[in-house]
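> okay, sequence plus prediction incoming.
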Amino acid sequence: MAGHLLQLKVNSVRGTFRRDSPYRSGAIATAIATVVVTAAALAVIVASWSLSPELVRGLAVTSGILASVAAFVAAAVSPGGDDLDPRALVAVGRSPLRAAWESLTTSAIGIPAAGTAIVLLASLSLWRADALALAIGAASMLVGFCTLVTLARLGSLLGFLMDQRRVAGDVVAAAVFLAILLLSPVLFVAVTAPWAATGTEPLQRAAEVLAWTPIGAAWGAPSTALSGDLVSALGQFGVALATLAVAALLWLGLGTRLARRTLVDTSGREVLDLGFINRFGGSPARVVAARTITYWLRDRRYQVVNVSIVLLPLLALVPLAVVGVDARYLALLPVPLLAFFLGWTLHNDLAFDSTAVWLHITSGMDGRSDRIGRALPTLVVGGVIVVLGSAISGLIVGDWLWVVSEFGIAAGLLLATTGFSSVMSVLYPYAVARPGDSPYSQPVRSWGRGVLMHPVAGLLAILAVAPSIACGVIGILGGDWWWHVAALVLGLVAGAIVLSWGIARGGRLFDDRSSELMTFAMSS
């Protein structure tokens, strides 16, 4: 029976290249990409023969993590699917659990899997100098390969569920949006980091941490063994083995459930799917938040704003880099700037609603729920950016006390700007391009007091966090450790106070100015 499944899988792969196959172009593109990536990886492996074990570990861990993420994401967004998934196997008499298991094992057959296997086999040459490291490397590469296959199966299952719920486009757009926001601090740190002075030390330092993560352990264990630390190498191998076990059990559970659902006829059911509103609804504030997220992902006007948020920190820091400001200091700036602009862009959120704002007013929704709902997506996305961006800065700068100050300042700016924007968007909205118009068209009549008041609101947010900024600067310039703690506490406290005031005050203004807001919405 195993040979029969193997033959079916091979025929399935070959069938995608037939001229009448709807997946032929995708299969050809996948094959070409696999050949190119495999050749490039083999070239890197050959070039790495003369490198130190620490640097090899940095390259291996980084490449392995990227490969793990790519396997999951590519399977989630790729069209079509595997002909031998659990739904197909259970239909021909397999039990649900056996169908899930056979679907997982046959996933190791395919062009991307073959290219991955070639690269992993070639990578064993990096640890040929030590027999024990080579043995750990062989075991780790086997575990790593199985983990990649399992992650790909989980990704394909996620893609199927997204297609079934008709949210694939929204989820992909959300992932791209987060990636774009993270691009700003990553690019700036990569360009301005003191590589000349520190060499590959940042990469090696990052690899030491990432080699203990679930998707990085398998790739770091062989080089750790080659450097002589056998205990750590075995520990990392244990982490990799546990990761594979958890991923496989997760797939077997989900795959079995999917196979069982196939045996139940649900074709007669038709459910109205409202996207994010279905998933995050339940209260007025959460419904507003869900609608705001939908606008972010689908409205071209918001997309232009999102791109601007990424570019502004880079453009603001270019003059500082040109005049020779220390790159370690500059590496700390993108995250606070990004947090500031992310919160400040809420200052005209009502105008982007156009006539849809009447739904909030005529339904009797209280202003506080409106303000909370519009602030939630910014706070959630901004929180993720602040945490991840600060971690990236810490890996590059190497001083985690500095990161404590950076985190406090960035979080304070995010909270404070969101609070002030929640008030200013009700007091001083100004007209923007209508839905469907070019995002770059700005009505001439939009100029008013808002042109002055919205920058003032941004300045007030900076002043509110000024004590935190001052403590952070003192700590970075040589102050004691408690200056960094003070920067963290003052930033969070000041930001929380301004946010609470902004939500409450903005909500009252929304209720009091409902007639003016309706007039503005209908005339803009």
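Okay, I see it.
> CA atoms for contacts and neighbours, from now on please.
OK.
> how near is residue 301 to residue 351?
Going from residue 301 to residue 351 by C-alpha to C-alpha, to the nearest Å gives 11 Å.
> right, I mislabeled it, should have said residue 378
From residue 378 across to residue 351, the span is 17 Å (C-alpha to C-alpha).
> next one for the comparison:
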Amino acid sequence: MVAHVLRLRFDLLIGALRARPAVLVRRLVGLVLLSVVIVSVFAAVSRLRAATDETASTLIVVLGSLLVAGFALVPLFSGADDPLDPRRFATLGVEPGPLAWIVLTGSVIGVPGLALIALVVALALAWSGLGAPAVLVVLSAALGVATCLLAARCAMAIGALALRDRRTPQLTGVLIVAASVIVIPACVFLFSLEWGDGVPTSLVEAASALAISPLGAVWAMPLRADDDLVRSIVVAVVTVGGLAVLWHWLVRRALTTTQRPVPVRERRGLGWFAVMPGLPGGAIAARSVVYWFADPRHLANIVIIPIASLLVMAPLLIVGVPLEIVVLVPAPLMALFFGWVAHNDLAYDGTAVWLHFAAGVRGVTDRLGRLAPVVLLAVPVLAATITAAIWINGRWALLPALIGVCAALFAAGLGFGSIASAAAPYPVARPGDGPFEQPQRTGGALTQGLVLLGAVVAAVPALWWGWLTATTNQEYAWTALWGGVAIGGGILIAGVVVGGAVYDRRASRLMEFAETM
């Protein structure tokens, strides 16, 4: 079976040259340009054998990380048909397990696969020239190829299963926003480098961080010391193992689910409802996004939060706080208030909330769906703000710590806000009123304060680790990152569950509140 698939892949490559003259010319020009790029990169990487170990290791880790990111992201955006889609083999009766590895092996035969092999061979030559052990060179090359191929296969499968019939302008916008979270920081970082006599310190710090991440651990192995080597090997093996499990599950999912034959034209005009999953939570998320983008009351929050967070810098600079420290303040403040802004989202619905009760929507589903617009708006804004702050500060080693602090504040705010929105909603401006018109009310201040205070208290460990990173030891940066993500994620999950239970229990009171506010 493997030999048959490989032979078919060769036939497809040869068959690509049997096309109309105009198409054939375009393909040949593209192939020539790609060949020039591959040869140039091969020659450049091979020359790293003459560089110092630190320079070579830094450049290899950064290049390898970009390579893995490209294999993971490009298939999601390309939308091209996958000739090795597992669903094409459904009629052959092959079990999901063997089919997963057959398709993965066949992925090597193709332009991306062959380019990857050529680049990995160049890296292996560079490692060998720098004196790396042969065992580590072979292991790193094998794991590197496996990581890239598995990442590409998983991305293609996810795109085929979830995105094939949902490629609308809204989805394109979402994918562009998601890509900007990675592309914007990467571009800002590269443009901020100052090449002098050697590799910039910022690039060395970035490579050190990538060397223990799923993107770069596999490429750092051959030139690492003993303790760092063990860490990189563990991360690389776990990454490959996780991708392999995900790929096997995606193949099984593709073979055991029936694709709905819904033409794209029937989805036209549905907007966000065509993008979100066809589930109750997806419908609530789509409705919430539409409301947020059309309601001046929500738009006012979107505009005010970044402006207010940036204005905080002025008094700090006036009293003499250094700019390098002041620029680190706005991002956590934005994260805190973006998480907090959802604490009373149910009140903004007015009587429209009766749709949820009439449809029998579960509380957890309601809580999750309402978080979609906040996350969709806050994540790219925070990504740009964090990147700008680190760029001005100049210490890219602080990036993981700042991300962890913002993640803890943002996710904790969403978690506590999910509970407060169902437990203690308070009147707000009615639909159609100005965003700054507020009705008279006797409550609300306590709820606002508790959500803000809870988010700050929950993020104290991440804030402490971030402070240690900035003042004493940069190794706390990764502790702040993973600790902040774990704390914020745990509170978010707990908040959605508890908020959902409160929503179910107080359904009648919430409906009464919506009718009388």
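Received it, and whenever you're ready, just let me know what you need. All of these numbers come straight from a predicted model, not from anything done at the bench.
> which SSE is immediately downstream of the host helix or strand of residue 367 of structure 2?
Assigned by DSSP states H and E, residue 367 of structure 2 belongs to helix 363-393. Counting by DSSP H and E, the element after helix 363-393 of structure 2 in chain order, helix or strand, is helix 399-423.
> so what's the gap between that next one and the chain middle?
Centroid separation between helix 399-423 of structure 2 and its chain, computed with C-alpha atoms, centre = their mean, to the nearest Å, is 17 Å.
> likewise for stretch 61-70 of structure 2?
Distance of stretch 61-70 of structure 2 from its chain centroid, counting by C-alpha atoms, centre = their mean, is 16 Å.
> same thing with stretch 487-505 of structure 1?
On C-alpha atoms, centre = their mean, the centre of stretch 487-505 of structure 1 falls 26 Å from that of its chain.
> try stretch 500-507 of structure 1
Distance of stretch 500-507 of structure 1 from the chain centroid (C-alpha atoms, centre = their mean) equals 30 Å.
> likewise stretch 317-328 of structure 1?
28 Å.
> now do the buried residues in that stretch.
Buried residues in stretch 317-328 of structure 1, counted by 16 or more other C-alpha atoms under 10 Å: 317, 327, 328.
> so the last one sits right up against residue 195, yeah?
No - assessed by C-alpha atoms under 8 Å, residue 328 of structure 1 is found out of contact with residue 195, at 10.6 Å.
> just to revisit the earlier point, as a markdown table, the buried residues of stretch 317-328 of structure 1 with distance to residue 394 of structure 1 would be great.
Listed next are the buried residues of stretch 317-328 of structure 1 as a markdown table, based on distance: C-alpha to C-alpha, whole Å:
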| residue | distance to residue 394 of structure 1 |
| --- | --- |
| 317 | 19 |
| 327 | 13 |
| 328 | 10 |
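> now do the strands in the stretch 201-350 of structure 1.
Assigned by DSSP state E, counting those that start in this stretch, the stretch 201-350 of structure 1 shows no strands.
> quick one, helices of it?
With DSSP state H, counting those that start in this stretch as the criterion, the stretch 201-350 of structure 1 has helices at 201-210, 217-226, 230-262, 276-280, 284-298, 300-322, 327-330, 334-344, 349-353.
> same question, the stretch 401-524 of structure 1
450-464, 466-476, 481-512, 514-523.
> can you redo those helices as a markdown table with distance to residue 332 of structure 1 and mean neighbour count?
Formatted as a markdown table, the helices of the stretch 401-524 of structure 1 follow (distance: least, C-alpha to C-alpha, whole Å; neighbours: other C-alpha atoms under 10 Å):
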| stretch | distance to residue 332 of structure 1 | mean neighbour count |
| --- | --- | --- |
| helix 450-464 | 16 | 17 |
| helix 466-476 | 10 | 22 |
| helix 481-512 | 13 | 21 |
| helix 514-523 | 40 | 16 |
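> and those as JSON lines, adding distance to residue 4 of structure 1?
As requested, the helices of the stretch 401-524 of structure 1 are arranged in JSON lines below (distance: least, C-alpha to C-alpha, whole Å):
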{"stretch": "helix 450-464", "distance to residue 4 of structure 1": "67"}
{"stretch": "helix 466-476", "distance to residue 4 of structure 1": "66"}
{"stretch": "helix 481-512", "distance to residue 4 of structure 1": "62"}
{"stretch": "helix 514-523", "distance to residue 4 of structure 1": "65"}
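> nearest to residue 55 of structure 1, of those helices?
Comparing the helices of the stretch 401-524 of structure 1 against residue 55 of structure 1 with C-alpha to C-alpha, the closest turns out to be helix 466-476 (29.2 Å).
> helices or strands up against the closest one?
Applying 3 or more C-alpha pairs under 8 Å, 6 or more residues apart in numbering; DSSP states H and E, one finds that helix 466-476 of structure 1 contacts helix 400-427, helix 481-512.
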